[in-house]
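S.K.: Below are the sequence and a predicted model for it; my questions follow.
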Amino acid sequence: MKKLSALLLSALLLLGAFAAFTGCGGGNDNPPDTTTDKIDYNGTININLPIKDYPFEDIALKAVAEAYMDKHPETDVKVEGQTSSTYKDWLDSQFAGGSSVTDADIVQTLLISNAYLTTKMVDYSSYLVKPNPYNQNKSWKDTMEEEAYPLSTDRSGIYTLNFTTNMSFFFYNKTLWKQAGLTNADGTDKAPKTWDELLEFCAQIESNTQDKVPFAVGGATYTTGAMSWLLNIYGDQYYRGIADDIHAVAGDYCYDPDIDADWTLDITDKNNDSPSNYTANMLRFYAALMDNQITPKDAKYQAMITNLKKLIPVYCQDNFISNNYYQAEELFWGGNAAMVYNTTDFFNTYKQIFAQRPDAEKFEIGFFPAPPMTGTGDAKPDADTVRSVGGAVGWYGVVKKDKKQNDLVMDFMMFWGSKEGQDIYNQSLKEQGAYISGNSLVKDVDTPAEIYPAKEYEFPGLCHNNPVGQFFGNLASMNGSSYQMFEALCKNVFNGDITVARFGEQLTKAFQNDIPTYFTQMGWKSDAYLTPEKDPRL
């Protein structure tokens, strides 16, 4: 689903992370029993996911469907992939008919509005506590990692399921890496351990390769693609300790004593600020921004932008500021740039690009995690490690039908989400020479290295648990005027048209001016930041 990857990832950042920032209360601890002990397998399951453009995913899912039908010959599982570029429009058309119901049974939920999510999708909650007959009759939820079944943004239920993960890396051309002399004595590739060392690598590439760009990136937009990811992961590194300032305390409208009473800040714990571990009261964040306690004018944020400017555009292509995400990567595919920054979907992009260009000069790719920035005093990052964009992916939802159909479709999801189902899917990818975006969220599944070259890398945690690692609490991405100002100021500062200090001052002013408008758009009181303990909707 690479064509949608930037859009999907942005939507994930904007919507998925929203649960961490706006949620209050909890799910139903005792969901009603909605399944029967005996499934009526005489029926049809229609799977409509945006995989039509990506035959390897289509073939792998059909392999799972065939295996399920071998177990239940009376069931017909139809995999009918949709085109990724028109998938959102297709989804809207399926659910816009009032009481009418689509023929689709399994869809991707990421681009579905919350209204449709809670009214048109089956809540997984009551099924997750059932035994999974395809996984030793263990409770279904106990056979998966917690990230596989996230609570909805309004915490009303669980409407989406994820089977794998996604993370981000710097990817490099191994041929150019060797030409630049970036190899160890044993012949292995060097990887930078700090941001300053990454800059040294860039200088060496520029010096030792002929007319090659050390790092290709698109500077046309800063809320999608690599530039947005870099701003978010390093914003999170510098402000990891913000969780201590904005967590819900006793008396706050969103305080959850089950997780908040005993919570303490631990920057070394990558999941310390996960929504399952603590509650972020975003009103406290916006109040801190309005009070100039946390702003783009801070020494830390200024240091982060200054560090990024040492790479971008110093070691980038000449037309960086006008290139979009895909134009920049063309330099990489043509062998004219040494590095790009992307998510693990990039493995399949690599396969597809050279399959489509048989006459192109193919090269091997390497990868390494984003190295941490360093500093001293007020400009020192809070954390010594860098977290990632991405996280759990899949976003599989079951369209609500009658109980008989819901039970049947959920039975298939149990099979697909079992070790057996995942092994079948992964084996198909392996046979096709294709890749998967990350390690499985289904326990006991050993993802083959052949389909996931980065399997030995542990996921470093989600940067967008942190509002600074999430476009300053979505102000720069969801609010119209702030979004436009953020885009314009980023272009200006990275193009050298304004100073970093001026960038911080103007962006801070834009955020502070627009917070009341943003609150109104959210259905909150425009001055809710003045009373962060109160529900902003009341």
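M.R.: Cool, the structure landed.

S.K.: Could you use CA atoms for every contact and neighbour count after this?
M.R.: OK.

S.K.: Can you show me the strands along this structure?
M.R.: Listed in chain order, the strands found in the chain under DSSP state E are 43-47, 75-79, 106-108, 131-132, 138-139, 164-166, 168-173, 213-215, 337-343, 365-368, 391-393, 396-398.

S.K.: right, so these: which one is the most enclosed?
M.R.: Each of the strands of the chain was assessed for mean neighbour count using mean count of other C-alpha atoms under 10 Å. The highest is strand 213-215, with a mean of 26.

S.K.: by contact count, what packs against it?
M.R.: If you count contacts as 3 or more C-alpha pairs under 8 Å, 6 or more residues apart in numbering; DSSP states H and E, strand 213-215 packs onto helix 195-208, strand 337-343.

S.K.: Just give me how far that strand sits from the chain centre.
M.R.: Centroid separation for strand 213-215 versus its chain: 25 Å, with C-alpha atoms, centre = their mean, to the nearest Å.

S.K.: quick one on the thing from earlier: S5: which of the strands of the chain is closest?
M.R.: strand 337-343 (8.6 Å; C-alpha to C-alpha).

S.K.: List of residues touching that closest one?
M.R.: Residues outside strand 337-343 that contact it (C-alpha atoms under 8 Å, 6 or more residues apart in numbering): 166-173, 176-177, 205, 212-217, 225-226, 329, 331-332, 389-390.

S.K.: Among the helices and strands packed on strand 213-215, single out whichever gets nearest to I51.
M.R.: With C-alpha to C-alpha as the criterion, I51 lies closest to strand 337-343 of the helices and strands packed on strand 213-215, at 18.2 Å.

S.K.: try it against this one:
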Amino acid sequence: MKNTRLALVSTLAAGALALTACGGGSGATADGESHEISWLLSRPADGSVITVVNQLADEYAKDHPGFKLNLITTPDRPSYLQKYETLATADQLPELFDTDATPFTKKLIGQKKLVDVEDMLKDLGLYDKYRPQALDYQRFDDGSLYMMPFEFEMEFFFYNKALFKKAGVEVPKTLDDFAALCGPLRKAGAIPIALDGQDGWPLERYVAYQPFRLGGPDYLNDLKKGDATFSDEPGAKSAEWLSDLGKNECFAEGFSSQGYTDARDQFTTGKAAIYQIGTWELPSIASTALPAGVKDNIDYFTLPTTADSVTQADDYTVVSGIGTGISSKKYDDVVKDFLKFLLERYPAELAKTGHLTPVADVAPVIPDDATPLYAKALGEVDNLGDEIAFPWDTQLDPSTNTLLQQQLTLLVQGEDSPEEFTDRMDEALSENAPKFFD
């Protein structure tokens, strides 16, 4: 195993060196001299973010002969993390690289391998333009900021008003009202909640809700380090709640084998009554191309509270995507100048694609084929509270998180009791968290 890892380090490091050599090294360059900047990516190469970045890099290159942005794309998350950590260990990270606020990245910061993004944005005169929530999503627990956000999305529960009316149910006022909706919706012929069960993270969103309302962000911060347990009141309440959702058949039969498009299609064709997803799906949910009986009946509600909520109704899940780190070793005049150009132009260009941006003073352009829901949903950005319900898959150690996604399916399917679920998760947490957050 040791020899295999050394071989992998050598191979990836050699690749990184080859990219650097191809780009002519770092530092300011004269006109016509080659200077290639590389970005190690863990996001879709054909998504809005990279499409806009590519467009702007091409524009920058026209006025800076010899400049080129090289994108190294590895959309498979586990493969990406292996490549990222191997290059970092070999001290061969490219100029830009996608990363989260993990303990591994924190170690790199201790080794002074990342640029302080807060200092950089202030130096570029851009810091005050960013939405606080977009930056806060990228921060470490100590408040430090070493990742750039390139996205900003809010997550809602979209629902079909016609199916609710047919079933005689109303929007849940609290989280505890959810389970009671499912029986009437099923009797009315609807799937109560559309869910992508294959990918793990959509169901993991649900496990975060009760704890966020009952314990606020502090519970998750303590839980991930092993200073709290799944058996504590917020976690135990969540397990009971999810078990109740399963007993009341809230999700589609066979949900664990359904993918992302399956869940979305169930909702957009009028088969499912509720679909929890982010504003990135508005082009599909708020489109005039939807069936006539669906497009005019879609609305949304935000994360319901609970009787004992410590967070407010306007506090819920907002995300600014995976962050981008900047290599301090390669942060020269060319990288700085390109980032200044990119970050000044990027928000307006992203807004043209119909997306919110991490910058607050740029309004998204609503597509011509959008229903009124599109603008209404994006308008919630002006009503956000101060607390963020962080997705658990971005916070827990990888081993505990993998088990959690597996155990959640068993819990909802009734194969595990809430007590069995919390016991198994606490055992895994006690073993994994101290090693990861050491």
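M.R.: Here it is on my side, so go on. Given the structure is predicted, the values throughout are model-derived calculations rather than measurements.

S.K.: For the stretch 51-200 of structure 2, just list every one of the helices.
M.R.: Across the stretch 51-200 of structure 2, reading from the start of the chain, the helices by DSSP state H, counting those that start in this stretch fall at 77-89, 103-110, 117-123, 132-136, 161-167, 178-187.

S.K.: could those helices go into CSV alongside mean neighbour count?
M.R.: Below are the helices of the stretch 51-200 of structure 2 laid out as CSV (neighbours: other C-alpha atoms under 10 Å):
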stretch, mean neighbour count
helix 77-89, 17
helix 103-110, 15
helix 117-123, 16
helix 132-136, 20
helix 161-167, 18
helix 178-187, 19
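
S.K.: possible to save those helices as JSON lines with distance to D31 of structure 2?
M.R.: As requested, the helices of the stretch 51-200 of structure 2 are arranged in JSON lines below (distance: least, C-alpha to C-alpha, whole Å):
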{"stretch": "helix 77-89", "distance to D31 of structure 2": "30"}
{"stretch": "helix 103-110", "distance to D31 of structure 2": "34"}
{"stretch": "helix 117-123", "distance to D31 of structure 2": "25"}
{"stretch": "helix 132-136", "distance to D31 of structure 2": "35"}
{"stretch": "helix 161-167", "distance to D31 of structure 2": "60"}
{"stretch": "helix 178-187", "distance to D31 of structure 2": "62"}
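
S.K.: chain center to stretch 103-123 of structure 2, what's the gap?
M.R.: How far stretch 103-123 of structure 2 lies from its chain's middle: 20 Å, per C-alpha atoms, centre = their mean.

S.K.: Show residues contacting it.
M.R.: Applying C-alpha under 8 Å, 6+ apart, the contact partners of stretch 103-123 of structure 2 are 85, 88, 99, 127-128, 144-148, 325-329, 331, 436-437.

S.K.: Please list only the buried members of these.
M.R.: 85, 88, 99, 127, 144-148, 325-329, 331, 436 (16 or more other C-alpha atoms under 10 Å).

S.K.: which one among those gets closest to A28 of structure 2?
M.R.: A28 of structure 2 has its nearest neighbour among these in Y331, at 10.6 Å by C-alpha to C-alpha.

S.K.: Quick check: closest non-adjacent residue to that closest one.
M.R.: With C-alpha to C-alpha, 6 or more residues apart in numbering as the criterion, Y331 of structure 2 has its nearest non-adjacent residue at 6.9 Å, and that residue is E95.

S.K.: which residue sits closest to the most centrally placed residue in structure 2, ignoring its sequence neighbours?
M.R.: Nearest residue to the geometric centre of structure 2 (C-alpha atoms, centre = their mean): G321, 4.4 Å. With C-alpha to C-alpha, 6+ apart as the measure, E151 is the residue that lies nearest to G321 of structure 2, at 5.6 Å, once sequence neighbours are left out.

S.K.: That neighbour matches what in structure 1?
M.R.: Under the alignment by TM-score structural alignment, E151 of structure 2 pairs with T164 in structure 1.

S.K.: Contact partners for that match?
M.R.: When contacts are counted by C-alpha under 8 Å, 6+ apart, T164 of structure 1 touches A148, A392, V393, G394, S437, G438, N439, S440, L441, V442.

S.K.: what about the residue nearest to G321 of structure 2, distance to A134 of structure 2?
M.R.: E151 of structure 2 sits 8 Å away from A134 of structure 2 when distances are taken as C-alpha to C-alpha, to the nearest Å.

S.K.: next one: T306 of structure 2
M.R.: As judged by C-alpha to C-alpha, T306 of structure 2 and A134 of structure 2 stand 26 Å apart.

S.K.: thought L163 of structure 2 was touching L185?
M.R.: Yes. Taking contacts as C-alpha atoms under 8 Å, L163 of structure 2 lies within contact range of L185: 7.2 Å.

S.K.: between the helices of the stretch 51-200 of structure 2, which one is nearest to E415 of structure 2?
M.R.: With respect to E415 of structure 2, and counting by C-alpha to C-alpha, the nearest of these is helix 178-187 at 18.3 Å.

S.K.: burial of E431 of structure 1, as a residue count?
M.R.: The burial count assigned to E431 of structure 1 is 12, neighbours taken as other C-alpha atoms under 10 Å.

S.K.: follow-up on the earlier one: nearest to Q406 of structure 2, out of the helices of the stretch 51-200 of structure 2?
M.R.: Closest of these to Q406 of structure 2 is helix 77-89, at 16.7 Å (criterion: C-alpha to C-alpha).
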